[in-house]
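[1] Predicted model follows, preceded by the sequence.
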Amino acid sequence: MPDTFDLIILGSGPGGYVSAIRASQLGLKVAIVERERLGGICLNWGCIPTKALLRTSEIYHYMTHAADYGLKAENISFDLGKVVDRSRKVAGQLNAGVKGLMKKHKVQVYDGVGALAGPGKLSVKQGDRTVALAAKHVMVATGARARDLPFAKADGKRVWTYRHAMVPPEMPTKLLVIGSGAIGVEFASFYHDMGAEVTILEMLPRILPVEDEEISAFMDKRLTKDGIRIRTATGLEKLDTSATGVTASIKGADGKVSVEQFSHAIVAIGIVPNTEEIGLESLGVETERGHIKVDGFGRTNAEGIYAIGDVTGAPWLAHKASHEGIVCVEKIAGEDPHPFKTWNIPGCTYSRPQVASVGLTEAKAKEAGHEVRAAKFPFIGNGKAIALGEANGFVKTVFDAKTGELLGAHMIGAEVTELIQGYVIARQLESTEAELMETVFAHPTLSEMMHESVLGAYGRAIHI
């Protein structure tokens, strides 16, 4: 007889394990199946350990610029092995925390490779044996993996994915980063700050292409000034590897192909959903370009089968998966949640400088037919930013000129990944410019720039 549950979740990333906890809180008997480590890619190989690495590079940058703060620091160096070890320990600590949460909430964990085996059925291969599970509801939360270059598969030696880049066997001397989304820019920032010579390659006309154009332009200028080489509207024709490095054939915007040598390359050109070999076809679950099609409650076209997170499409973010999972589980449990929508999900890039945004860019707002009011407020106009030695960056807000609706907010600079949540809350509460203008912001704080940007959109900025 199969082990029977109310809900079985395939995958234990931020979507899966959060859904399991919420389901348990709602009185469901829950099981979770994981083929690698609890916490999934985000906790073990993505969001968390990369931030540990970036924190190290940030501190190293400050140490090498100690004189800017009236301090002396000589013979600055680092131990790459210990840098990586700290990152892995951070991930390990959180993995243990998820294990504790599963035990606390009485979630049964099955280690193994799971697959749908029919309506309400799931099989888990554990080495030489297979365990049969059954439930009225089955949630697919299997996440995604890095997309490979078809002509240059990542080998972990000279050509890396994000996973290899987090546990480097050696420090690159001359690094090629292929792709300039959040992952590419974050690794470019980390390795540059740790001393590598870095080149970013982007096929599209600008880096961070999903961000507001002014954010992209500022980041390009800032990274270039810091010494990172950026080539946009540029394609990679060929990538050859050897025991000592990689040879890249690069086609520029002018159509000319140049050949360049690098010690290593990081491929950061997107993700592929993990939807193969998990039994979707046998149940007729509909997919589109590999992503599972769902409604606002995570329901697929197959009765009793649900999907959340990266397998359901953009945005491919941990916090999106978690919230999507909670909505799905609450619906399963008979609650009355609002259907999940992606209109108010913040995006963050933890490079130096940081980037954060939510809602529509100015261009997208105009394309959607809005008459727009927008303004930027620079970090140089903020006392706290100057005191921190972080006077580069700006905060931009975009409003509907007729209604005062906050359509979007876009930031670049120190700690903006923390600041963005203020605008996310404002949008969730349907605040207009009036409420934001009348809100008192503490002084001195970086958050005052948020207030000034709102005021600026209506011609009322004080400190510029």
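    Arrived safely.
[2] Going by C-alpha atoms from here, please, whenever you check contacts or count neighbours.
    OK.
[3] show me what contacts Met102?
    Going by CA atoms under 8 Å, 6 or more residues apart in numbering, Met102 touches 17, 20-21, 108-109.
[4] can you check Thr224 too?
    Contacts of Thr224 by CA under 8 Å, 6+ apart are Ile230.
[5] Inside strands: which ones of the contacts of Met102?
    Counting by DSSP state E, the part of the contacts of Met102 found in strands is 108-109.
[6] The structure to be compared is supplied as follows:
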Amino acid sequence: MADTYDLVILGSGPGGYVAAIRASQLGLKVAIVERERLGGICLNWGCIPTKALLRTSEIYHYMQNAESYGLKADNVGFDLAKVVDRSRKVAGQLNAGVKGLMKKNKVTVVEGVGTVTAKGKLSVKQGDKTVDLEAKNIIVATGARARDLPFAKADGKTIWTYRHAMVPTEMPTKLLVIGSGAIGVEFASFYNDMGADVTIVEMLPRILPVEDEEVSAFMDKALTKQGIKLLTQTGLEALAPSANGVTAKIKGKDGKVTEETFSHAIVAIGIVPNTENIGLEALGVETDRGHIKTDGYGRTNVDGIWAIGDVTGAPWLAHKASHEGIIAVEKIAGGSPHQMDKANIPGCTYSRPQVASVGMTEAKAKEAGYELKVGKFPFIGNGKAIALGEAEGFVKTVFDAKTGELLGAHMVGAEVTELIQGYVVARQLETTEAELMETVFAHPTLSEMMHESVLAAYGRAIHY
């Protein structure tokens, strides 16, 4: 006989486990099905462990440049195994934390491979055993996996996905990063700071192509200055293991194909949603290029089947998944949540320097027909940034000239992934330039640049 619940969630990533907690808070009887580790890719193999690695490379960079702070640090080096071990321990600690949260919130955790067998029914395979579950509502939160090159599948030896790149057994000497989105740039930044010779290949005309053009241009110069070789409008014709590592045939913007050998390559060309073989086809759940189609509440076209997170399409971000999970659960419980507004989801890249943004780029706002007021303020004009020794970067704000609406905000520089939330809150509250101008910002802080950027859009910047 099947175990019966109000809600069963398939997948325990940042969408699934957050949805489970909120459902329990609302009085629902909840089960969550997970085939690997609680916390999903983000916690175990993505967001969190990569930030642990990037923190290590950041400190290593500072140690190598200690003299600029009046300090001495001789014979600076690192133990790669210990670097990886710290990252894994951070992930392990958080995995244990999610287990504790499931227990605290009385969420039943069912380990195994789940399949939706009919509306309101799942079977979970646990080795030779199968457990049957029933629920009026099912949320699919199965996430996504790294996309392989069609002509060169990752082998974990010299051709890596992000997962391999997080647990290296050897340090690359000459690294090829294929793709310049957030994942590609973060790994390029980490390995470059740890001493590898890094090349990024990008098919599009600029790196970080979803960001504002001025941000992309700044990052191009910053990463080039750090020694990273950037090849834009460049394609990869072939990639194959060789005696010395991996050999790549690279087609440049001039059409010429060159051959070059690298010790390792990281493939960072996007993701594939995990929607196959979980029973969706038989139920007639609509998908678009593998991603499940949903409305603003997470509902699919099949009654009682919901979907959240990476399986539903861009942006493929943990915080988007978590918020979608809460919206879906509150709707299931009979509440009246606001529909998901993707325009207010911040995007962050944790490279050196960092990148953060929310809303429209200047180009997109122009395309949409807005008359604009644009403000920009540089890090070099901020006392805290200079004191930190982090005087490179800028904050850019884009306003509707007619209404004062904050259409978008774009940042590059130290700690901007923390600063961006101020503009996210401003957009959520539908703040105009007037409120932002009248807000008092503490001194000395990096956040003062946010104020100055707003003032600059209206010709009122004080310190630049």
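    On my side now, so go ahead. Values in this document were obtained by computation on a predicted structure and should not be read as measured data.
[7] related to what we said a few turns ago, and the contacts of Met102 of the first structure, which is closest to Ala368 of the first structure?
    Tyr17 (36.6 Å; CA to CA).
[8] Quick check: the gap between Leu223 of the first structure and Val327 of the first structure.
    39 Å (CA to CA, to the nearest Å).
[9] Looking at those two, which has the bigger crowd around it?
    Val327 (22 against 19; other CA atoms under 10 Å).
[10] Tell me the secondary structure at that one.
    Three-state call for Val327 of the first structure (DSSP: H, G, I helix; E, B strand; the rest coil): helix.
[11] so what's Ile207 of the first structure up against?
    When the contact criterion is CA under 8 Å, 6+ apart, the partners of Ile207 of the first structure are 180-181, 216-217, 219-220, 232.
[12] actually Lys121 of the second structure, sorry about that
    Counting by CA under 8 Å, 6+ apart, Lys121 of the second structure makes contact with 132-135.
[13] need the helices for the first structure, in chain order.
    14-25, 40-45, 47-64, 80-104, 162-165, 182-193, 213-226, 318-332, 362-367, 383-388, 416-428, 433-438, 448-457 (DSSP state H).
[14] which part of the second structure lines up with the fourth one?
    The counterpart of helix 80-104 of the first structure in the second structure, using TM-score structural alignment, spans residues 80-104.
[15] gap between stretch 89-109 of the second structure and the chain center?
    With CA atoms, centre = their mean, to the nearest Å as the basis, stretch 89-109 of the second structure stands 22 Å off its chain's centre.
[16] what comes up buried for it?
    Using 16 or more other CA atoms under 10 Å as the test for burial, stretch 89-109 of the second structure gives 90-92, 94-95, 98-99, 101-102, 106-109.
[17] Next: stretch 167-180 of the first structure.
    For stretch 167-180 of the first structure, by 16+ other CA under 10 Å, it's 167-168, 171-172, 174-180.
[18] Which members of these are positioned in strands?
    Short answer: those in strands (DSSP E) are 174-178.
[19] With distance to Ile139 of the second structure as extra columns, can I get the buried residues of stretch 89-109 of the second structure in a markdown table?
    Below are these laid out as a markdown table (distance: CA to CA, whole Å):
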| residue | distance to Ile139 of the second structure |
| --- | --- |
| Val90 | 28 |
| Ala91 | 25 |
| Gly92 | 25 |
| Leu94 | 23 |
| Asn95 | 21 |
| Val98 | 18 |
| Lys99 | 19 |
| Leu101 | 19 |
| Met102 | 17 |
| Lys106 | 18 |
| Val107 | 14 |
| Thr108 | 15 |
| Val109 | 14 |
